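Trainee: next come a sequence and a model predicted from it.
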Amino acid sequence: APSALPPLTAATPADLDARYAARRADIRAAERMAAGHGDRQRAAALRDMAAPSRQFLSFDGRDGGRSVEVFGDLSRAARVAVLVPGSDTSLERYGRLRAGAVALKHQLGRQGAVVAWLGYETPGTVSPEVLTAGRADRAAPRLASFARELSTAAPRARISLLCHSYGSLVCARAASGLAVADIVLFGSPGAGADSVGQLHTRAAVWAGRGAHDWIADVPHVRIPLLVTTVGLGADPVSKGFGARSFDAGDGGHSDYLKPGSVSLRSLARIVGDGHA
């Protein structure tokens, strides 16, 4: 089990360094356990995560793994983007999320920080779970709790949630009452709502989709069955949903945070000043 730490109440350099060091020790312990069980892939991933330059606010290697990593100086950042990933993201498949966070941090410059929030067990892209809100419903309280903790620790920072694919449903479920400036849905299969109004948030809600994103072909329906509802609802980029639109370029489903892309520049502008 990870070491027990109190909530982060101040994003001072000393507080952050102490937390990063504690989580590094947790990751190294998990690496030793994975190596002892012969799980070379997990051990290699954890070895990379335990590098002295990495900055983890939280880590839990149990049940598939959870982590929250910071890119940049959270103690000085005036703008903070929280990346909420979608399906098929895990500790073993963390590279794409990390690469996107690095690219966004570079685009934001010195005044910005990025947080990669892998705080839930993501569904598989080809799985029954990706068609329902179950995983998102369980993840949303964790995301809401983290967002509140972050806004308390960094009260002067402008915080934006950047929510990719199934992660957009997680953000939508957590949206009500969050003290964030923006909720950005991109590559979204649906937010489990028919309109922005149903999210009950004062944040600016944005939506964008790349011209070659296969998610456009996903039916935007919700079908109630005996024990669950299948489908994730209205298309967030549709006019009727009511989100602010941004230029997501012509990329595919995994290209939104690609260095040099139109979508990356748009996302950075939203995080920077609330304009696309």
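Mentor: Done, it's in.
Trainee: from here on, contacts and neighbour counts on C-alpha atoms
Mentor: Fine.
Trainee: so which residues of this structure form helices?
Mentor: In the chain, the segments counted as helices under DSSP state H are 13-36, 40-49, 95-108, 134-153, 167-174, 262-273.
Trainee: which one of the ones you listed lies closest to residue 186?
Mentor: Closest approach to residue 186 among these (CA to CA): helix 167-174, 7.2 Å.
Trainee: find the centremost residue of the chain, please.
Mentor: Taking CA atoms, centre = their mean as the criterion, residue 84 is the residue nearest the geometric centre of the chain, at 1.1 Å.
Trainee: OK, contacts around the residue nearest to that residue when sequence neighbours are not counted?
Mentor: In space, residue 84 comes closest to residue 163 once its chain neighbours are excluded; the distance is 4.8 Å by CA to CA, 6 or more residues apart in numbering. Contact partners of residue 163, counting by CA atoms under 8 Å, 6 or more residues apart in numbering, are 83-86, 170-171, 183-186.
Trainee: which of the residues you listed fall within strands?
Mentor: Judged by DSSP state E, the contacts of residue 163 include 83-84, 183-186 as members of strands.
Trainee: list the residues that contact the spatially closest residue to residue 193 that is not a sequence neighbour.
Mentor: Taking CA to CA, 6+ apart as the measure, residue 193 lies nearest to residue 233, with 5.8 Å between them; neighbours along the chain are not counted. When contacts are counted by CA under 8 Å, 6+ apart, residue 233 touches 190-194, 220-222.
Trainee: filter those down to the buried ones, PyMOL style.
Mentor: For the buried members of these, the matching PyMOL selection, counting by 16 or more other CA atoms under 10 Å, is:
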select buried, resi 190+191+192+193+194+220+221+222
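Trainee: closest one of the contacts of residue 233 to residue 29?
Mentor: For the contacts of residue 233, with residue 29 as the reference and CA to CA as the criterion, the closest is residue 191, at 37.2 Å.
Trainee: another structure for you, compare them:
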Amino acid sequence: MSRTLLAALVTAAVVVPVSAAARPRIPAPAPAALAPPTRATLDEAYTANRANAAEASRMAAAHGDRTRAAADHAMAAPSRHFLTFDGRGQGLAVEVLGDLAHADRVAVLVPGSDTTLETYGRFRAGAAALQDRLNSLDHRHGTRGTRGARGSTSRPHTAVIAWFGYETPGTVSTTVLTTGRAEDAAPPLKRFIRELRGVVGEKAHVSLLCHSYGTVVCGSAARGLDVDDIALIGSPGTGADSVSALRTSARIWAARGADDWIVNVPHVHADLFGTTVGFGADPVSPAFGAHVFAAGTGGHSDYFKPGSVSLDNLARIVLGDTSEVSRA
């Protein structure tokens, strides 16, 4: 049955046209040439990337693409803080929410399929909801005296980073069934985490929160990655059969909402049409070995929904309040 379903998915991906494939290239400037960021140069990076987004918006508008022009224009707003912006193709963007220069608790979100500059707003909304929840939990802690990652006894300072740093596959495509895009994404994600450490320091607590195909990316990048926690949500698998196979010292978490359709994706590797498809073991299965936490009744796109069980648990993982994470 699993092989039959995989075959059906591959066949559908081949015969169903993906609209983005036929879309004409949208002109955009080359990304701003910037050195790896430091605390002292964050504002310089933010300013340069806003200017790049503004120019990309003008070029897209002149090309007649109003949707892309509007998306780029929104990213050029003075309140937006991008470490990376690239308006070419489907686009790339790495955005900071919060005060990264002083953060000792940092969450890096990695998105799944069908993320482009046009759909980026949905991804960012999840990052914003997480930052809001972190702020509310910070205030609730009050004077409890959480020990910050840099050794001071105080309320933690948090930042959330929306890392749209790779070319995501389409949901209806052959690429979404293989690790190819994830393997391509792993080196830039590893490089970004190294650069992030250069900003926040080695003592900061960094959590990697990976959704859907983003969990395949995180699985590919996990070996030796300098993060404290990796959370796999709505995962089709990571390409590894167990936590130990990820070859990481990070604590691995996993969750799946009760109404998430991803439960129907078979957790196997299979050779079909000369290509290996599927991502192996289910991260929420006992055999995988992750810390499984509750995600409530939500569906595939609900993990960062305000007020949800999953968002609350993800925020507690980021803050290091692991004893307060509700288990499945």
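Mentor: Good, I have the coordinates. For clarity, every value in this text was computed on a predicted model and none was experimentally measured.
Trainee: that older thread, columns distance to residue 204 of structure 1 on top of the contacts of residue 163 of structure 1, output as TSV?
Mentor: Formatted as TSV, the contacts of residue 163 of structure 1 follow (distance: CA to CA, whole Å):
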residue	distance to residue 204 of structure 1
83	16
84	17
85	19
86	21
170	16
171	13
183	6
184	8
185	11
186	14
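Trainee: the aligned residue in structure 2 for residue 113 of structure 1: how many residues sit nearby?
Mentor: Applying TM-score structural alignment, one finds that residue 113 of structure 1 aligns to residue 159 in structure 2. Close neighbours of residue 159 of structure 2, defined as other CA atoms under 10 Å, add up to 25.
Trainee: return the distance of residue 159 of structure 2 relative to residue 137 of structure 2.
Mentor: Distance, residue 159 of structure 2 to residue 137 of structure 2, by CA to CA, to the nearest Å: 13 Å.
Trainee: got it, and residue 89 of structure 2?
Mentor: The gap separating residue 89 of structure 2 from residue 137 of structure 2 is 38 Å, by CA to CA.
Trainee: same thing with residue 57 of structure 2?
Mentor: When CA to CA is the yardstick, residue 57 of structure 2 and residue 137 of structure 2 sit 37 Å from each other.
Trainee: out of those two, which sits in the busier spot?
Mentor: Under the criterion of other CA under 10 Å, the comparison of residue 57 of structure 2 against residue 137 puts residue 57 first, with 28 against 16.
Trainee: that one matches what in structure 1?
Mentor: That one, residue 57 of structure 2, aligns with residue 31 by TM-score structural alignment.
Trainee: what about that match, distance to residue 169 of structure 1?
Mentor: Going from residue 31 of structure 1 to residue 169 of structure 1 by CA to CA gives 31 Å.
Trainee: likewise residue 62 of structure 1?
Mentor: Computed with CA to CA, the distance linking residue 62 of structure 1 and residue 169 of structure 1 is 23 Å.
Trainee: could you tell me where stretch 277-285 of structure 2 falls in structure 1?
Mentor: Alignment note (TM-score structural alignment): stretch 277-285 of structure 2 is matched to residues 230-238 of structure 1.
Trainee: how far does that stretch stretch from one end to the other?
Mentor: From its first residue to its last, stretch 230-238 of structure 1 covers 20 Å (CA to CA).
Trainee: buried set for that stretch?
Mentor: Of the residues in stretch 230-238 of structure 1, those buried under the neighbour-count criterion (16+ other CA under 10 Å) are 230-237.
Trainee: now stretch 49-60 of structure 1
Mentor: Taking 16+ other CA under 10 Å as the neighbour-count basis, stretch 49-60 of structure 1 is seen to contain the buried residues 49-50, 55-60.
Trainee: closest one of these to residue 103 of structure 1?
Mentor: Closest approach between the buried residues of stretch 49-60 of structure 1 and residue 103 of structure 1, by CA to CA: residue 55, at 16.3 Å.
Trainee: isn't the closest one up against residue 71?
Mentor: Yes - the criterion here is CA atoms under 8 Å, and residue 55 of structure 1 meets it with residue 71 at 7.1 Å.
Trainee: how far away is the corresponding residue of structure 2 for residue 151 of structure 1 from residue 32 of structure 2?
Mentor: Under the alignment defined by TM-score structural alignment, residue 151 of structure 1 corresponds to residue 197 in structure 2. Distance from residue 197 of structure 2 to residue 32 of structure 2, counting by CA to CA: 21 Å.
Trainee: kindly report the same for residue 299 of structure 2.
Mentor: For residue 299 of structure 2, the distance to residue 32 of structure 2 equals 38 Å [CA to CA].
Trainee: can you show me the strands along the stretch 151-276 of structure 1?
Mentor: According to DSSP state E, counting those that start in this stretch, the stretch 151-276 of structure 1 carries its strands in the segments 158-164, 182-186, 204-208, 223-224, 229-230, 244-245.
Trainee: the longest one vs helix 262-273, what angle?
Mentor: Pointing back at strand 158-164 of structure 1 there. Direction vectors for strand 158-164 of structure 1 and helix 262-273, defined by axes from the mean of the first three to the mean of the last three CA atoms, to 10 degrees, enclose an angle of 160 degrees.
Trainee: tilt between strand 158-164 of structure 1 and helix 167-174?
Mentor: Going by the same axes, to 10 degrees, strand 158-164 of structure 1 makes 130 degrees with helix 167-174.
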